Structure formats: structure tokens, C-alpha cells
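Asker: below are the sequence and a predicted model for it; my questions follow.
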Amino acid sequence: MTVSHFPLIQNLLTEALHSRNDNGDMPDGAGAVSSMSGELRTAARRLAKELGFDSATVGSSVLKSILACGAQHGPSMMVERYAQGFSGVEEAVEEAPQRHLAVLPEREAEQPSVQAAVSAGKQAVIQQMQELMAQALAPDNTASGITEKEVIALIETYAHKPAEKHIIVSLPGGKRDMGEKLVHEQFDSVLKAVAADVAVMLVGPAGSGKTTLCEQVAEALDLRFYFTGAVASEYKLSGFVDAQGRVVSTAFRDAYTNGGLFLFDEVDASMPQAIMAFNAALANGHCDFPGDTEPTKRHPDFRVIAAANTFGRGADRQYVGRNQLDAASLDRFIVVNMDYDNVLERALAGNRDWTKRVQRIRREIQKQQVRHIVSPRASIQGAKLLAAGFSVDEVLEATVWKGLDVDTKSRITAAISG
């Protein structure tokens, strides 16, 4: 591998080589590393983690070695050391065994082990790390013509963590290869917990992808997916017997009886009576469904996920129609915080510039504590509208602002433009 393989990297490195410290000499490694901004350090750690290396190894030691070589032997040797350093990184990654992000301990022979393997885009990650290192080589970004803002923009553009992963699942019947999937960053945690028969509560804002994640987990575990939204009475959950004496079943009843992954969406918007019946079925291992002559035992392949917009403590500023969950309900679940995944959002929308604008507006709305939701749907739907020929202003009004008052819009627009 050589730097010339990547024209943009080469240009940035060339500018970096013309940088000098106050004495006109090449900077030493320690000085350059200590001068890296917090955001660059964060990017370095993130990329190092994706490569599977300790952040100190890739984000500091390699950089120090390269810069120290340049300080002692001159820029040309630094270029060579730069290429050699990353050739070594690439070889180590290629030779390493396939890294698994989700592995379940097999306490019993029949228990499935779930493995989500890293996608094969290693070369792209190496290139992204080179991007970061080329930027870090310049101790004085202004002198080299590269501003701090431009550095961060390039990192955001080229050094993002891929959202796509190659999912491989090992079940008692054999391996299940799902291929490349765009998944939320919490996918691995939820997958492991559900496979271990642990009830999960996903807590996150509207549009964060909770339902999609649950469908993907069900597919990975080869389970049928069942779903219900907010429930107003226990009979909407457990079913009932109609006037003709026929049993009317529900998604929960079917999953509990026959096996499958059941998603109880908007559990914090459901009535307490329904939640009590739900809790009893989970706790007892059997349920008295209407029309049955004896309790129905819980199917061994029944798994459950609840989804909520709040942490079960009642309504907040954004979600006013939410009920408080009792301690017994909360105690039955592990809680997984499922916020918006910015990387996944960009991948799904396909329009990077538009998505970055939506995300900037969202951050500012949160910062100013405005009661207004801007979910990834604004990025995905907005990208489609832009591709169809709508203007940016039209798309902003339709997908982002959605009737927000003029003063608040002006305040947010001014803040993100500054």
C-alpha cells in the first residue's frame, strides 16, 4: 500500500509536510499527538475500535512513530514510514480471525450461539484511518491551509463507522447466514439478550428504528415476528370469546402459544390492566387465556421485547400521553437505550448532505429544548422528495419544520448557520 493510491490523502499529506513548528522544524510525535483536538481524538478512538486495535496503538503509538521518524530523517522518510505503518495495520487486520460482535456463552449444548460478524469492508476502514492520520500530521492546520472545521468535516465524511454488518447466526440446526444488513448500533446487544431469553425494553424516541430492529432480531433467530401497539384493555392483549362463542386470538396469544418474538410497542402508552396481565404471563410461565379450559404454558421459543418512548416514569415534555409503569413491570426487563443512530440514518437516507442538515437541526432543537420531534424519517423521506425535484425549502417545511412557529425556526436556522 502506498499513499499514492489515495489522491485526496496524498494532497492532504503534501500540505502537512510543508507545516513547521515555530522553529521551522518538523514536529515531534508527542507534540503533534497532544495538539490533536478532542473531536479528532474521538474520531481516532472510534476508528481504532472498528479496526479491532487498542486506540493507544493506532491513535497514538503509530502516529508518534511516524512523526518522530519525520522529525529525525525528514519528510520523505516520514512518507515512507507512513505507508509502512498502515501496511502493517492492514496486514494485521487481514490476518486476524473474523471478529464477532455478539457471542453468547453456551451454557447448554442446545442453546444457540449468536454471532454478528464484522462486514468485509476492511480496506475502506484502512483508508478512513489514513484520512485521519494525514490530518493529524499537520500540527498547525491554519498554516497548512486546512482549518479545524475542514478537518472535522472530512472526518465526518470519510471516517464514519459502517452501519452495514455481515450477520451470521449459529443455531442448533446449523448456521444461518443473513448476509449484509444495515442495522442499528444496538442490534448486537438486543440480539444477545433475546437469544438468552431475557426480556428487553427498548427506550428511545419516535423513529429510532425500534420495530425494524426487532424484525431483524426475529429473522436472525429464525423466529416468527408478532407485534402489537398500545393496548387499552387486557382483552386486546389476551384475546376474547365473541358472541358466537368463537375465540378471537391476538398477536401476543399466538406468540405465547406457538413461539416467536413478540414486540409490545408503546408499552408506556398502554393501560395498567393490560400491563398487569402481560406481567403475570411473563412471571408465571403460563397464562389463562379466554376460552381455554386450562392455563396455556409458555412456549419455549417465546421471546419478548417491549418498546417505549419514555423510561416508564410517566409523561415528559415530548411524550405527554405516556403512563407510569410500576416497579414490577420495569423489573422484568433489561433496558436498552435506543437513540437515533446517525450513521445508520445517513446510510438509509442516501443523501449525506441533506441528512447532515437534518441532524444539525435536530441537535439544535434538543439544545434549545424545543418541543418538536425531528426523527430519521425526515432524512429518509426528505431525500426521496429532493430526488423527486422538490426544493430544499419545500422539503424542510414538509419533513422538518412541520408547522413550527416562525420565531423558533429563525432562531434554530441562525444557530446552525453561525
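Answerer: On my side now, so go ahead. Because the structure is predicted, anything quoted here is derived from the model rather than measured.

Asker: going forward, measure contacts between C-alpha atoms and count neighbours the same way
Answerer: Fine.

Asker: burial count for residue 209?
Answerer: By other CA atoms under 10 Å, 21 other residues sit near residue 209.

Asker: show me the contacts for the nearest residue to it once chain neighbours are set aside.
Answerer: Across the structure, with CA to CA, 6 or more residues apart in numbering as the measure, the residue nearest residue 209 apart from its sequence neighbours is residue 184 (7.4 Å). The neighbours of residue 184, taking CA atoms under 8 Å, 6 or more residues apart in numbering as the test, are 163, 209, 213, 341, 344.

Asker: put this next to the first one:
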Amino acid sequence: MFTNKNKIKEIVSEIIDEKILGVSKDIIEHIETGISSKELKQTLESMNIRQIEVPGIKKQHFLFEKVLKLIAKDFNVYLYSMPGTGKTYMAQEIAKALKLDFYFSGAILEPYKLIGFKSAKGDYIETDFYKCFKNGGLFLFDEMDASNPEALIIINAALANKFLDFPNGRVFAHEKFRLIGAGNTNGIDIGTGYTARQQLDIATLDRFIFLEMPYDEKLEERFSRGYINGKYYFDRFLMARRIVFNEKLPLICSTRSLILFKISSKWLYMKRSIWNDYFKECFT
């Protein structure tokens, strides 16, 4: 499945030439998965998709195309990162590109919140996972590393067998069922600060392609354009992030927070958010 960079460029160029993916060639360097255009085309046609419409490629994280191709080919992807890199947004945009309904769940602490349950009257109460599994769609299972291990065992079985026994009976996975997992850890090394996380078992690790999703600073820089003093505060935002990382401070300078500042046009809020003795030099 994986191949060298020159072969990747050939494959991606072929895909672009066939207009399967409407993307520009300047993103080729970010694509590392060597899935042939023929395989991808067959997969998309089986989903009744003749052409993927990539929403605003310049507004996407640099991993977007790689994850898009993996999900289109029916690989299960687990994205891990610091908070606020845009994992949920990416999953929503991939669902749009693949013309799939989008479903979401945060950490699942009780298995019934994943598979549903029967009410006192005997009626089956559906969950988003049930609807997605049965009818097709893209399910984002966020905070997987903070979920009950019993819930992850259910996910493992569903992904391995392509069917699952729900309280109302056995259901086979829809051909358009896709799943993205996400968390703040890689499932092995929990790291400091993530006290509510836990290691994922080997069976779960084996069912996903794990991709680290770092902050995309080129994308963040584009977000900062067009605002008064945007470049000035963006440079200091990055300076603050470096200090947080180097000093291992319990603070987050995320893409989410940067976008929030941009949308609200309250760049000075960034001053108050991360202001302390470490950062005085950054904002004066």
C-alpha cells in the first residue's frame, strides 16, 4: 500500500488528471499514502461518488488529503494531537467531501450510549453510532482514549466483523459506514496533563491507522491575515506557544483559540488568556 515519494507523486498526479480529486498539485508533498487512482476510483464509484468535492483546500489542515483518501478507501483512522488542532472540523469536512452524513460522540463511559438500549416499554432507543452503522455515514468517535474499555471492545468487534449485535438484533455495517477515532494521546504514551486518559489495548491499536495531527502553522498564519495587527499578534502567539512547550506550562495555545480570537476580532483577549510573567516580553 505504501510507496516512495516519486511513486506517490505519479499516483496523485494521475488522480488529479482524472479529476477524481479536485485539488491543486501544491498539496502533493503532504500526501504519503500510495493508493492507486484505479483503486480509489473503484471505491468511490461503489459509493456512488463520481468526484470528490474538496471544500476549500486552502482552509484545510495539511493532513486533510491523506485522511480523506484513507477514509474513502475504508481504512479506520485515529487522529491524536494536542487540544484544538481541528480534528472535529476535519472529520466534518471529510464527511462533506464524501457526501456522507456526519455523526459524533465524545467519550463514552457506558456501553449503552454506543449501542443503545430498550426502554421500559420495550422500545429500542437508537444512538448516533447505530444510525451511522446501519444507514451509512461518517462517525467521529472523539475522546476515545478517555472512554470505557468496554465501549472500545464493542467498536473493535464492529470494525473487525462488519456486523454487531445491538439490543434490537444483529445489524450489518452499511457499505458507506466510515469511522474516525480521535484523542489527545496516541493510545500508548499518555504524557503529562492528561489525567483522564488511558492506554488503548492492542486490539484497538491494531484496527486503526494512527496519525499525529500537529498544529498547522501555515494554516494558522492564513487565518490571521486581513485583520488589523494580525501578523503582529500571530507572531507573538507563536512565540507564546514556543514558551509553553519549552517550559512545559499547563497552558494551551491552540488553533481553536487562534480562530476564536480572529472571529471575535478581540486579539487582545489572547493577551489576557495566556498572560503571566513568562509572556510579558511577547506582548510588549
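Answerer: Yes, it's here. This structure is a prediction, so every number in the text was calculated from the model and none was measured.

Asker: for residue 82 of structure 1, state which of the contacts of residue 184 of structure 1 is nearest.
Answerer: Minimum distance to residue 82 of structure 1 across the contacts of residue 184 of structure 1 is 27.9 Å, recorded for residue 163 (CA to CA).

Asker: picking up where we left off before, quick check: the gap between the residue nearest to residue 209 of structure 1 and residue 210 of structure 1.
Answerer: The span separating residue 184 of structure 1 from residue 210 of structure 1 equals 9 Å under the rule CA to CA, to the nearest Å.

Asker: go on, residue 125 of structure 1?
Answerer: With CA to CA as the criterion, residue 125 of structure 1 and residue 210 of structure 1 are 27 Å apart.

Asker: the counterpart of residue 180 of structure 2 in structure 1 in helix, strand or coil?
Answerer: For residue 180 of structure 2, the aligned position in structure 1 is residue 305, judged by TM-score structural alignment. When the structure is reduced to helix, strand and coil (DSSP: H, G, I helix; E, B strand; the rest coil), residue 305 of structure 1 reads as strand.

Asker: quick one, what contacts residue 305 of structure 1?
Answerer: Counting by CA under 8 Å, 6+ apart, residue 305 of structure 1 makes contact with 194, 199-202, 214, 261-264.

Asker: so which of those sit within helices?
Answerer: Judged by DSSP state H, helices contain the following of those: 194, 214.

Asker: quick one: which of the contacts of residue 305 of structure 1 is nearest to residue 231 of structure 1?
Answerer: With CA to CA as the yardstick, the closest approach to residue 231 of structure 1 among these comes from residue 264, at 8.9 Å.

Asker: kindly check the end-to-end length of stretch 46-62 of structure 2 for me.
Answerer: Across stretch 46-62 of structure 2, the terminal residues are separated by 27 Å (CA to CA).

Asker: give the buried residues for that stretch.
Answerer: 49, 51-54, 60-62 (16 or more other CA atoms under 10 Å).

Asker: same question for stretch 107-125 of structure 2.
Answerer: Of the residues in stretch 107-125 of structure 2, 107-108, 111-117 count as buried by neighbour count, 16+ other CA under 10 Å.

Asker: that concludes my questions; thank you for your assistance.
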